[in-house]
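Chemist: for reference, the sequence and a predicted model appear below.
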Amino acid sequence: MTLWPDFQTATTMPTTESAKLGRKLSLVIMTSVLVVFAVIFGLLGSFVLWTADEVDEDALDRQSRRVAYFVRGQLDAIPYDQQSITIWDDMLVALRDNDERWLHINVGKWTFDYFGHDESYILAGDQPVYASVGGEDTDPDTYERRRDQTLGLVEQLRGLTSAGYVDVPPFTSDFVLIDGKPAIISVSPIVSDTGNIQQQAGREPLLVSVVHLDSDYELRLIQRYQLEAGHFTSRPGGTALGTLPVTNRAGRIVTFYEWQPYRPGETLMQRTTPALAGAFIIILIVVIALLAVLWRSSSALESKSAEAERQASIDLLTGLPNRLNFDRQFEHRLSVLALRDPPLALMMLDLDRFKQVNDTLGHHAGDELIRAVGERLAGILGPTDVLARLGGDEFAILHICHAGSVEVSALAQRIVDAIARPFRVQGTDAFVGVSIGIVITGAGILDSRELSRKADIALYEAKSGGRNRAAIYEQSMDELVQGRHVIEAELREALRAPGQLWVAFQPLCGRDDGQIIGAEALLRWTHPTLGVVAPLQFIAIAESTGLIEQLGEFVLRRAAQFGARWPHRTIAVNISPAQLRNPTFPERVFAILDETGMEPSDLEMEITEGILLDDESTVARAIHKFRQAGISIALDDFGTGYSSLNYLKRYPVDRIKIDRSFVSQLTNADGTEAIIQAMVTLAHALGIEVTAEGVETEVQYRILAAKGCNTFQGYLFSPPLTVGDMTALLTGAQTEVPEVA
């Protein structure tokens, strides 16, 4: 008897036995698959639970950072509230005259009702001269109960103001305990907003504000910043609550802010557990059905996926790594960056004036130019650098900085110089520039998105600073960006809510008799909380965000309404580049003139030479239409650009305005008089009138009049006026003009 059949017997085994073996093998495979699937699903469930916990922890961390940002930011926010009344000549006059009613309305009641400041004190020297509690005036000696808590802040502020400051005066603020309860004390100097009132540095009157961190303050904080609902407490609660220790500037805990944290992971688990159980059953059936199909197709899919991934990582136009590839390499370099390794620089590049080349020569020329830029950049970089095209006219570079910021700055300058050289594209020379934003990082900083954001901020700084340059990220840039976002949001609201934006008119006076021949319309913004926002703070933001056209039309309409009431006087309006580039702008201007009844010959449009440089054809057509309608054209800020003389011959200009920077330097022995004389002589030779702006002294006026300036504008004659004040001045129609020696 043999244990094993011979080969012939084995090959003639009945079919039923083979089928049984096949079924057993299938059962083994299926059982194995099901066991593996069960293990995987168990691990997946554990992973989901762990992920939910991690999500909750991350959410709590984000909430904590958000709460910390806004709570601790109150040390700057409350002094910012104070500035609405502390930088004010009227405040100093009221203190000098002991005008108690004025102080009650503008200090005690205003700060309590509008800002929620519970207590306000004014110190002259070290003595209280005014006190208000809960919006009601009280005996100034009430301050004595707060002297101990404020003494250090007052002395610190005295030291800061004694050392001098530029523009915005310093302040001191801190978290304190008053009667065992938390509060914020802020001390700000009371100074002149015009500089006309002389004050001894370090001896200015002081405004002391006390804000109690009570339930009213908590409610204001929650409503104002959409903060997580919570409360201040001296003793933190259980671990289920979010808790932020609030420390003073010395690092001591003054109070705690507690809130009920939002837990998205826990909520998600409660909602998805039933669905996951049903999904397990469905997926189990699908897995069994697709197991064979997936096995056959996996090999083909794997090969296709590898090829698709290769193509997806390369920019087809330049052959450089694309954004996806670059992001992967960036993440990898950050992950392997050791503590003693040299820092890594991320450089974001954006071509300047590429759109003009693309629009003028066509998209094929634009593609050729992009390829040429990539080749030129590759020729500058070293073997360890990573160069990628992110899309459009944007490139990115990873560079190891062995010598830190000095080295990367030198590399950036070489790139700027190289790109500035002409490119030969389709038989013609094309000129572009490049703006570069740089951020430098070391080991331990692994957030590539945050680094990219900072590089973009630096790139924005490079572009706003004049383009064709590089800028390295600094923390102050981030703060400026946040400030721009605030201004942009408030400006959009101001355009929707009437009353904040208004137009002032500054008279334009003749040379000899002081006759007011017209006025310039100037946009002004009075914000309900920010106060007076200077044009320098919001005009550039309006231009970069596309709001400038709405603002320009607002000013033009107000100017036309005013000009219609005072015919035969020139009303000048500043025109932005965005308005002139809009093909429909002339029709909008003519519609406003028809609507208001203003004569076109009374309107003067002030443009800058930079507008003419940006887009000659579009601007030329618009200027031609305006000239045909009788509208005058003035070239503003004349002499500050490099192309002024060329454009005086090319474009029909009725007037040039000598920039105030020249006028302010007239008394300096630096050749300014000769420059102004050359401007006037050139303009008169071309039949163009000359206006001097920014005239503030009689000496300046006499020199400018002697040089032949036709008209004048400045504080010597009148500051910008409201419509009512300008109307009253026009009724007299003449201002006093100094005699010309």
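Modeler: Nice, thanks for sending it over. Quick caveat, the model's predicted, so the values are computed rather than measured.

Chemist: okay, CA-based contacts and neighbour counts for the rest of this
Modeler: Will do.

Chemist: and the residue nearest to Asp53 when sequence neighbours are not counted, helix, strand or coil?
Modeler: Spatial nearest neighbour of Asp53, chain neighbours left out: Gly265 (6.2 Å); criterion: C-alpha to C-alpha, 6 or more residues apart in numbering. Following DSSP: H, G, I helix; E, B strand; the rest coil, Gly265 is assigned to helix.

Chemist: below is structure B, check it against A:
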Amino acid sequence: MRRRERRSGWQFSFQVLIPVIVAVVVTAGTAAGFVLWSAAKSDDRALQRQTRLVEHILKQEWDDIASAEQDATGWDEAVTALREGDLDWIDENLGQGIYTTHAPNRIYVLDHALKPIYALRDGGKAPLDTFEADRASVVAVVDALRGVDGDAAIDSYNNGFADGTIPGSTDLGRIEGRPALISAVPVLSWSDAFDVHPSEAFYHVSARFLDRTLAEELMGQYLIDGARFDIAPTPGAAEAVVALDNKAGEPVAWFKWQPDRPGTLLLAETAPAMGIAVLVAGLVIAILMRSLRRSSAALEAERARAEHQALHDPLTGLANRAMFQQRLTQALERLSPGSDPVALLALDLDRFKQVNDTLGHEAGDELLRQVSGRIKALLSDDDTLARLGGDEFVILQAAIKTVNESRRLSEQIISRVSEPYKLAGADVRIGVSIGVALARDAAGDGLDLPARADFALYQAKESGRNQVKLYDELAKERNEAAA
């Protein structure tokens, strides 16, 4: 009897227990291998997404300093102060005023011969001879605004063919051996009161160090762990790195950070479950698959959020320039002979700068949000409203029957935007100028559509603002005048 029991026990071991153990070991090994592979892939995908996000953030910093330079120097008063040598006004507005808003580490104002007439270092007015230590890096950036190309850009702005954007030059360089983002713009007239000849232009230069202060700002704003700038390319332990090249393609600095590792975190969290999997394979596999599904959903949601941020304006939630360009390309690709035309409306707010200057940037941001809401309420589901930057908006009507649809929409927008706003306890009124252009043939006029809309917008602003101009009508008038 005992021998039979022992034989039965061995049979059970060989026929049931051992196969179960093998199955558990194989299942656990397969699950462990799958989890390790999934964790590595998740880390790789997270690193790729964060790398794209970091590149986008750094480009945004580049664009912000250039935009700040353009916003600060397009004053008639600045041209007058520079010509009259009013150093007190220059210090208050082109020096301390810009430092208070954007906190660049260096500010210089140079005359047309690139001699300094004003210097600000870390918020304090500095002797002019301090410029000599920074001259090589600064002049390399300013030189891009001089010569034939630079003179042509300034003349284009003076003649009203630059979409109201002051030409500028931005590049990475080294100041006192430290990497810095350097931006320069000529000081030009915002209105037609002055026509600054290229040979007489003054230049405003700002430099922002790529240092711990900026890295900490990025960490706080974008939740990037361990962010730092370095002049050495080799990353530290578990760090990711992105090279920051100047326009000549030469690395000036490297941005390093501790990337998110959702896969590694997931593996650590599921390690106890993997231990149980050796004993209870089925239960552990079920728990693991459910956990993986949740992790996959979280990663997908994170990717969707990153894509949304890449295609939408963070202030208004509208489409940004990238999404607008996608929609415009798609609309033009659908154009064919006999199909409905595509309309592009270029909008520019009138008197927005005065509101921004008098009530502050927070009121200006709130005004942009309210304007966006008013315009969006007037559009159909097929229309695309995008903010290109500042107070510039565009509307893409992918399929309309006649230009009168765009004209009626423009008149509704002008009426609605002109209604008063309540900002900072004050009643504020602004206007909007609109230029409209139609494309009926992608090959014939599709590529020129944005330029035509901008031209019509320029004419609307030149004709008194707060009105709409149609490119087709302007072209007809011009042809009749030439005949």
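Modeler: Okay, I see it. Since we're looking at a predicted model, the values are computed, not measured.

Chemist: any idea what the residue nearest to Asp53 of the first structure aligns with in the second structure?
Modeler: Aligned by TM-score structural alignment, Gly265 of the first structure pairs with Gly263 of the second structure.

Chemist: how about Gly435 of the second structure, secondary structure?
Modeler: Three-state assignment for Gly435 of the second structure (three-state DSSP): strand.

Chemist: next: Arg467 of the first structure.
Modeler: coil.

Chemist: what about it, neighbour count?
Modeler: Arg467 of the first structure: 20 surrounding residues under other C-alpha atoms under 10 Å.

Chemist: ok, now which ones touch Val185 of the second structure?
Modeler: Contact analysis of Val185 of the second structure by C-alpha atoms under 8 Å, 6 or more residues apart in numbering lists 69-70, 73, 142, 145, 166-169, 203-205.

Chemist: what do we get in the first structure for it?
Modeler: Under the alignment (TM-score structural alignment), Val185 of the second structure maps onto Ser188.

Chemist: for that match, pull up the helix or strand it's in.
Modeler: Following DSSP states H and E, one finds Ser188 of the first structure within strand 181-189.

Chemist: buried sites along that strand?
Modeler: 182-189 (16 or more other C-alpha atoms under 10 Å).

Chemist: average offset of it relative to the second structure?
Modeler: When the second structure is overlaid, strand 181-189 of the first structure sits 1.5 Å from its aligned residues on average, using mean C-alpha distance after the TM-score superposition for the first structure.

Chemist: ok, back up a step: make CSV from the buried residues of strand 181-189 of the first structure and add distance to Leu34 of the first structure to it.
Modeler: Output for those, formatted as CSV (distance: C-alpha to C-alpha, whole Å):
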residue, distance to Leu34 of the first structure
Pro182, 62
Ala183, 64
Ile184, 64
Ile185, 68
Ser186, 68
Val187, 72
Ser188, 73
Pro189, 76
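
Chemist: checking the residue nearest the centre of the second structure next. Helix, strand or coil?
Modeler: The residue lying closest to the centre of the second structure (C-alpha atoms, centre = their mean) is Gln60, at 4.6 Å. Secondary structure assignment for Gln60 of the second structure (three-state DSSP): helix.

Chemist: map His212 of the first structure onto the second structure.
Modeler: Aligned by TM-score structural alignment, His212 of the first structure pairs with Phe209 of the second structure.

Chemist: which residue is the nearest non-sequential neighbour of that match?
Modeler: Ala180 (4.1 Å).
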